[in-house]
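In: The sequence and its predicted three-dimensional model are supplied below.
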Amino acid sequence: MENLSVIIGKNLYDIRKKKNLSLDKVSELTGVSKPMLGQIERGLSNPSVAILWKIASGLNVSFSYFIEANDDEIRYIPFKEVHPLYEYKNKMAAYPLFPYDDKRRFEIFTIYLQPGCDHISTPHNDGVEEYIIITEGEMELVIAETVYKLAKGDALAFAANKAHTYRNTSEKPVCFNDIIYYFN
């Protein structure tokens, strides 16, 4: 697999040109500085999950738009070849398994949270739903101000246009699958 920073940079450049936007305008739309956007486009910076979400929201595209999709009818993804995106001082690792494509309108991640990780996710656009399935460990998911305690095998679906926080308050790592569906 090609270097993830290079893929993200190419895709950012492509969407910016497709929408006929300058770096200044993308910076205005996303709240990400022009120098940072330039570094990302050139593949010189590996953006955090938070920065990538800001860019995706500002440009009104899915988070995984920036990750090259495989168009084969059968898609086998060896986990060892998936490059994670790190956040929260490397206590959160998000593995993009199936990036978004326009035909399917969803993306799937496997996410690991180390003990003490408290990842705040900014609200997504209207028309986005998340489906969380816990595969290992226990965690809290805070949506708006409601706390849901989830353990292995539990699942939760919610409209993702509200503030939500993934929190590992246990002493062990937690792993979950996150399916993000874009119905608008």
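Out: That came through, no problem.
In: Going by C-alpha atoms from here, please, whenever you check contacts or count neighbours.
Out: Will do.
In: Name the nearest residue to the residue most central in space within the chain, sequence neighbours excluded.
Out: By CA atoms, centre = their mean, the chain has its centre lying nearest to residue 63, at 5.1 Å. Sequence neighbours aside, residue 56 is the residue nearest to residue 63 in space, at 5.3 Å (criterion: CA to CA, 6 or more residues apart in numbering).
In: Confirm that neighbour sits in a helix?
Out: Yes. When DSSP: H, G, I helix; E, B strand; the rest coil is applied, residue 56 is found to be in a helix.
In: Touching the lengthiest helix in the chain from outside, list them.
Out: In the chain, with assignment by DSSP state H, the single longest helix is helix 4-18. Contact with helix 4-18 is made by 22-23, 26, 40-47, 65-68, 83, as judged by CA atoms under 8 Å, 6 or more residues apart in numbering.
In: So for it, what gets flagged as buried?
Out: Going by neighbour count (16 or more other CA atoms under 10 Å), the buried part of helix 4-18 is 4-13, 16.
In: structure B:
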Amino acid sequence: MPDPGSQPQPGVILRQIRTERNLSLEQVAVMTGVSRPMLSQIERGSSTPTVTTLWKLASGLKVPLSRLTRPASVTLLRSLQQDPIEEEDGKMKAWLLFPFDPDNGTEIWRVTLDAGCVHSSQAHAPGTREYILMESGDLTMTVGSCREQLTSRQALQFGADTAHQYATADGCSFYNVITYQ
């Protein structure tokens, strides 16, 4: 297994995808809603994209989120050997456990939210589904106009092609399984 520290960064992978598809930075900016200067900074490695930016890139380019964080050939990652992706001023941390598997269209993440964290996510590509498997704590999931309260050892599935929000009062950890059409 390759050393996780030697894996390409999102900017390197973004440039590979752009080159494979013969896309300019301007074309990618239009497709993803991420500005051309930000795309350039990400590709140069002078800016680290947030989870929200990575989702915009993944949705616009129609690739799984994990494609931008780890190469598809990796089959196993140990969360203790990688730095998490952080969002919401570090109150949200996400570790990619299993990258996108083209055979079943799935990727698996472990996520922790600190007390008071609220993270809003834009709608993902049509047909995308998420499965939340609570490990500990409390989580309020809002999907469109539906709101569900989750606690440890509960699970929820939903169509992630609708805007959704993760919120916690006291903090929580959960696994997030994402499937793509």
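Out: Cool, the structure landed. As the structure is a prediction and not an experimental result, all values here were calculated from the model.
In: So which residue of structure 2 lies furthest out from the middle?
Out: Distance to centre of structure 2, CA atoms, centre = their mean, peaks at residue 22 (24.5 Å).
In: Just give me the match in structure 1 for that residue.
Out: Taking TM-score structural alignment for the superposition, residue 22 of structure 2 sits opposite residue 20 in structure 1.
In: before we move on, what about residue 54 of structure 2?
Out: By TM-score structural alignment, residue 54 of structure 2 lines up with residue 52.
In: Can you give me the distance of its match to residue 28 of structure 1?
Out: 15 Å (CA to CA, to the nearest Å).
In: Give me the more crowded residue out of those two.
Out: residue 52 (22 against 13; other CA atoms under 10 Å).
In: Could you name the helices and strands sitting against the strand or helix carrying the more buried one?
Out: Assigned by DSSP states H and E, residue 52 of structure 1 belongs to helix 49-59. Helix 49-59 of structure 1 is packed against helix 23-30, strand 85-87, with contacts defined by 3 or more CA pairs under 8 Å, 6 or more residues apart in numbering; DSSP states H and E.
In: what's the most buried one of those?
Out: When those are scored by mean count of other CA atoms under 10 Å, the highest mean neighbour count falls to strand 85-87 (a mean of 19).
In: Other residues contacting that strand?
Out: Here strand 85-87 of structure 1 has contacts from 48-50, 92-95, 119, using CA under 8 Å, 6+ apart.
In: try 7 Å this time
Out: 48-49, 92-95 (CA atoms under 7 Å, 6 or more residues apart in numbering).
In: Quick one: distance of the helix or strand where residue 137 of structure 2 lies to the chain centre.
Out: Here residue 137 of structure 2 sits within strand 129-143, counting by DSSP H and E. Centre-to-centre, strand 129-143 of structure 2 and its host chain are 15 Å apart (CA atoms, centre = their mean, to the nearest Å).
In: What of stretch 44-57 of structure 2?
Out: With CA atoms, centre = their mean, you get 10 Å for stretch 44-57 of structure 2.
In: One more: stretch 24-37 of structure 1?
Out: With CA atoms, centre = their mean as the basis, the mean position of stretch 24-37 of structure 1 lies at 19 Å from the chain mean.
In: go on, stretch 92-102 of structure 1?
Out: Centroid separation for stretch 92-102 of structure 1 versus its chain: 6 Å, with CA atoms, centre = their mean.
In: what residues does it touch?
Out: Contacts of stretch 92-102 of structure 1 (CA under 7 Å, 6+ apart): 62, 64-65, 67, 69, 77, 82-87, 106-114, 117.
In: And the residue farthest from the centre of structure 2, how close does it get to residue 15 of structure 2?
Out: For residue 22 of structure 2, the distance to residue 15 of structure 2 - CA to CA - is 10 Å.
In: repeat for residue 136 of structure 2
Out: From residue 136 of structure 2 to residue 15 of structure 2 the distance is 38 Å (CA to CA).
In: do residue 135 of structure 2 as well
Out: The value you get for residue 135 of structure 2 to residue 15 of structure 2, if CA to CA is used, is 36 Å.
In: one step back: most neighbours of all the contacts of helix 4-18 of structure 1, which one?
Out: Most surrounded of the contacts of helix 4-18 of structure 1: other CA under 10 Å gives residue 66, at 25 neighbours.
In: Map that one across to structure 2 for me.
Out: Residue 66 of structure 1 maps onto residue 68 in structure 2, by TM-score structural alignment.
In: Could you find the closest non-adjacent residue to its match?
Out: Per CA to CA, 6+ apart, closest to residue 68 of structure 2 is residue 10, 5.0 Å.
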